[in-house]
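# give me a model of this one.
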Amino acid sequence: MNLSIVIPLLNEQESLQELYDWIAGVMQSNSFSYEIIFIDDGSTDQSWNTITHISSKDPNVKGIRFLKNFGKSQALHAGFEAAQGDVVITMDADLQDSPEEIPELYQLITKEGYDLVSGWKKKRYDAVLTKNLPSKLFNAAARQTSGVKLHDFNCGLKAYRKEVIKHIDVHGEMHRYIPVLAKNAGYGNIGEKVVKHQKRKYGHTKFGMSRFINGFLDLVTIWFMSRFGKRPMHFFGLLGTLLFFVGFAFSLYLGIDKLIIETKGRLIAQRTEFYIALTCMILGTQFFVAGFIGEIMLTSTRKDSERYQISEKLHL
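The predicted structure is shown next:
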């Protein structure tokens, strides 16, 4: 099978039939063998009924339905597990991503040898203050901290070699950082393609300020995990040692001052340096122990908790 097209969605009933017709037309005109996997992330409208109707007429259309809204990362995770195509394309269901881009993305993976190609919505039709400006700030921070030089990390239109999506773990809100996850997993041949961005035709955006804030928090998490995830002692142990050394230095100074200089009429517990020394030594010990515990946890295996619950599947 040439292509798997993975489409997570939430309450996109109005756009699904039109999106399917558009994708099917592109697939047939390029003679691709394909599957379309819709992942209904707990929609409360008639999205699943529409998917069921489309699937009954086209066996290439498959569906996964979550019991409730678990998030885009979990939807992509489920889609990646089900995908069978040699090249996997992800796109949003709101008709803002153009299926006409798929053939060129496919060629970039199969002919140019990229592991991952990310779309770049160079010209956008979103609101400037609520989405465009936050996206620019977010992308600039992601480039600096990750070392992956993409202009648009959050573009839903991406192409992957099958091996990439089978070896990365997308969870939490990490769908924004799939290129970083791929790079950390050893798939560093990452490209970028300018893609056409279209105005939303139906419904409204699911983007909010909370997602913007969560995106930056997740960026800190992935930066830390990529640098110290396999060696927490290198971070916590070093920080703990430095703090403990600072506290010990203050303690030594207080001891020398008391025994030799004999500061008049002042108890050690009445001096500011005493509390600095005590705080630094306690914090240093705690950080060191945290790093030690982290190393122990890494040596043990544990089963990941289930991230989502599926109520129905079609043709899977």
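# can we go C-alpha only for contacts and neighbour counts from here?
Will do.
# just the strands in this structure please.
Taking DSSP state E to define them, one finds strands in the chain at 3-9, 34-40, 61-66, 87-90, 116-120, 158-161, 190-194, 310-314.
# I'd like the ones you listed written out as CSV, with distance to C280 added.
Formatted as CSV, these follow (distance: least, Cα to Cα, whole Å):
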stretch, distance to C280
strand 3-9, 48
strand 34-40, 50
strand 61-66, 48
strand 87-90, 49
strand 116-120, 46
strand 158-161, 47
strand 190-194, 44
strand 310-314, 49
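# TSV for those strands, including mean neighbour count and distance to G147?
Shown next, in TSV, are the strands of the chain (neighbours: other Cα atoms under 10 Å; distance: least, Cα to Cα, whole Å):
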stretch	mean neighbour count	distance to G147
strand 3-9	26	27
strand 34-40	26	31
strand 61-66	24	34
strand 87-90	26	23
strand 116-120	25	15
strand 158-161	26	19
strand 190-194	19	12
strand 310-314	14	36
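# for G255, find the nearest of those.
strand 190-194 (57.9 Å; Cα to Cα).
# could you give the angle of that closest one to strand 116-120?
30 degrees (axes from the mean of the first three to the mean of the last three Cα atoms, to 10 degrees).
# wait, which of the strands of the chain is closest to I168?
Nearest to I168 among the strands of the chain is strand 158-161 (11.4 Å), distances taken as Cα to Cα.
# can you spell out which helices and strands pack onto that closest one?
Counting contacts by 3 or more Cα pairs under 8 Å, 6 or more residues apart in numbering; DSSP states H and E, strand 158-161 packs against strand 87-90, helix 102-110, strand 116-120.
# let's see this one next to it:
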Amino acid sequence: MKPIQLSIVIPLLNEAESIQELHEWISSVLIESNFSYEIIFIDDGSTDNSWTIISDLCKKNEFVKGIRFLKNYGKSQALHAGFEAVQGEVVITMDADLQDNPEEIPELYNLIKNEGYHLISGWKKVRYDSFFAKNLPSKLFNAVARKTSGLQLHDFNCGLKAYQKEVVKHIKVTGEMHRYIPVLAKNEGFTKISEKIVQHQARKYGDTKFGSERFINGFLDLINIWFLSKFGKRPMHFFGAWGVVMFSIGFLSAAWIGGSKLYKLYHQEPAILVTNNPWFYIALSAMLMGLLLFIAGFLGELILLNTNTGKNYKIKSTNNIKSHL
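Model prediction:
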């Protein structure tokens, strides 16, 4: 049997209207290009008949596979499940709303397979979204992400991406970290990352499943991933350093207060009570904060040693999936 060249991973939520059309479009492109492939749909707790359509496609086409979550866990968890199931040499992710163009797949495959990139991220240079609702916040978000991560990508959150299989098998996409998969890949040592301008299409059916809160969550996640990338494997380096700073401030303040008190007593000068000196409370608070930061660092190290690597989602059913899900 010919090895699978391409795995197409498609997370979705209530996209029943577009699934059939998307499947036909992808299949025609891949067959025309003579790819051996698999298409993996991950139903992230849809309440419409998305799973029924996926199940029918799985019966008609042995190269279509389906994973159905027990409830809505989020796009990151859907991608994680898809990445665990993939068998292809090159992995493509795309959205199910027909805004990503399958005609881009052959060139993305070539960039990964023949030019040796670890990851290619799509760049929707021309977008068909509302400027104030999506385009402007997206530009601000991507500018901050570039500055923080050091990756010069224009569109971190584009759903259309291509990866070497090794990349998706090594990264952990949890929480809402799907926006930062290039950063996760970089942190794991996959540094040959670039982007490709891709065609963006207006949504054909339904409405977007993401609200304005995704930008707030995105910036919070960006801070989180910046911290984890620098101190995730060595929390004591962060908490310990600040603990030393705070404890030193407190200790020096206490020494100054004590020295001043002894000096005035020695010279028989009137001195106020130590507890009446505001620096006493500053010194006490600083030393306590330093101690707490040290404890936080130790706890972080202990948590790392006993990390639970279990999945944070539950799969309700699968179709044509033969992996260890």
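# which of the helices and strands packed on strand 158-161 of the first structure sits closest to K303 of the first structure?
Using Cα to Cα as the measure, strand 87-90 is the one of those that comes nearest K303 of the first structure, at 27.0 Å.
# from Q17 of the first structure, how far out is the aligned partner of S55 of the second structure in the first structure?
When the first structure is aligned by TM-score structural alignment, S55 of the second structure is paired with T52. Using Cα to Cα, to the nearest Å, T52 of the first structure is found at 11 Å from Q17 of the first structure.
# please name the nearest non-neighbouring residue to L19 of the first structure.
Using Cα to Cα, 6 or more residues apart in numbering and skipping the chain neighbours, the partner closest in space to L19 of the first structure is L95 (6.4 Å).
# what is the neighbour count of the counterpart of the one you found in the second structure?
Under the alignment (TM-score structural alignment), L95 of the first structure pairs with L98 of the second structure. The local packing of L98 of the second structure (other Cα atoms under 10 Å) involves 20 other residues.
# I'd assumed G206 was in contact with L98 of the second structure.
No: using Cα atoms under 8 Å, L98 of the second structure makes no contact with G206, being 10.9 Å away.
# quickly list what's touching both of the two.
Listed as contacting both L98 of the second structure and G206 by Cα atoms under 8 Å, 6 or more residues apart in numbering is no residue at all.
# all helices of the stretch 51-200 of the second structure, in order?
All helices of the stretch 51-200 of the second structure, identified by DSSP state H, counting those that start in this stretch, fall at 75-85, 105-113, 136-149, 165-170, 181-187.
# and of these, who's closest to F41 of the second structure?
Of all the helices of the stretch 51-200 of the second structure, it is helix 75-85 that lies closest to F41 of the second structure, at 7.9 Å by Cα to Cα.
# only the buried residues of the closest one, if you could.
K75, S76, Q77, A78, L79, H80, A81, G82, F83, A85 (16 or more other Cα atoms under 10 Å).
# check stretch 21-31 of the first structure too.
Residues I23, A24, V26, M27 are the ones in stretch 21-31 of the first structure that count as buried (16+ other Cα under 10 Å).
# circling back: export the helices of the stretch 51-200 of the second structure to a markdown table and append columns for distance to L284 of the second structure.
As requested, the helices of the stretch 51-200 of the second structure are exported to a markdown table (distance: least, Cα to Cα, whole Å):
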| stretch | distance to L284 of the second structure |
| --- | --- |
| helix 75-85 | 44 |
| helix 105-113 | 57 |
| helix 136-149 | 35 |
| helix 165-170 | 46 |
| helix 181-187 | 39 |
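# any idea which of the ones you listed gets closest to R214 of the second structure?
R214 of the second structure lies closest, by Cα to Cα, to one member of the helices of the stretch 51-200 of the second structure: helix 136-149, at 10.1 Å.
# the closest one: how far from the chain's middle?
Distance, stretch centre to chain centre, for helix 136-149 of the second structure: 14 Å (Cα atoms, centre = their mean, to the nearest Å).
# one more: stretch 183-193 of the first structure?
The chain centre lies 14 Å from the centre of stretch 183-193 of the first structure; the measure is Cα atoms, centre = their mean.
# which residue numbers in the second structure does it align to?
Alignment note (TM-score structural alignment): stretch 183-193 of the first structure is matched to residues 186-196 of the second structure.
# and the residue mapped onto N276 of the second structure from the first structure, how far is that from I276 of the first structure?
With TM-score structural alignment defining the correspondence, N276 of the second structure maps onto Q270 in the first structure. Applying Cα to Cα, the value for Q270 of the first structure to I276 of the first structure is 12 Å.
# cool, I261 of the first structure as well?
From I261 of the first structure to I276 of the first structure the distance is 20 Å (Cα to Cα).
# cool, and F216 of the first structure?
With Cα to Cα as the criterion, F216 of the first structure and I276 of the first structure are 32 Å apart.
# related to what we said a few turns ago, now the helices and strands packed on strand 158-161 of the first structure in CSV, with distance to T241 of the first structure?
As requested, those are exported to CSV (distance: least, Cα to Cα, whole Å):
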stretch, distance to T241 of the first structure
strand 87-90, 45
helix 102-110, 47
strand 116-120, 41
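# need the longest helix for the first structure.
helix 272-299 (DSSP state H).
# now do it: which elements does it pack against?
The contact analysis (3+ Cα pairs under 8 Å, 6+ apart) places helix 272-299 of the first structure against helix 232, helix 238-256.
# what range does the first one cover in the second structure?
To tie it back to what came earlier, the one meant is helix 232 of the first structure. Using TM-score structural alignment, the residues of the second structure aligned to helix 232 of the first structure are 235.
# which of Q270 and I276 of the first structure has more neighbours?
Counted by other Cα under 10 Å, Q270 of the first structure and I276 do not tie: I276 has more neighbours, with 15 against 9.
# what's the matching residue for N142 of the second structure over in the first structure?
Using TM-score structural alignment, the equivalent of N142 of the second structure in the first structure is N139.
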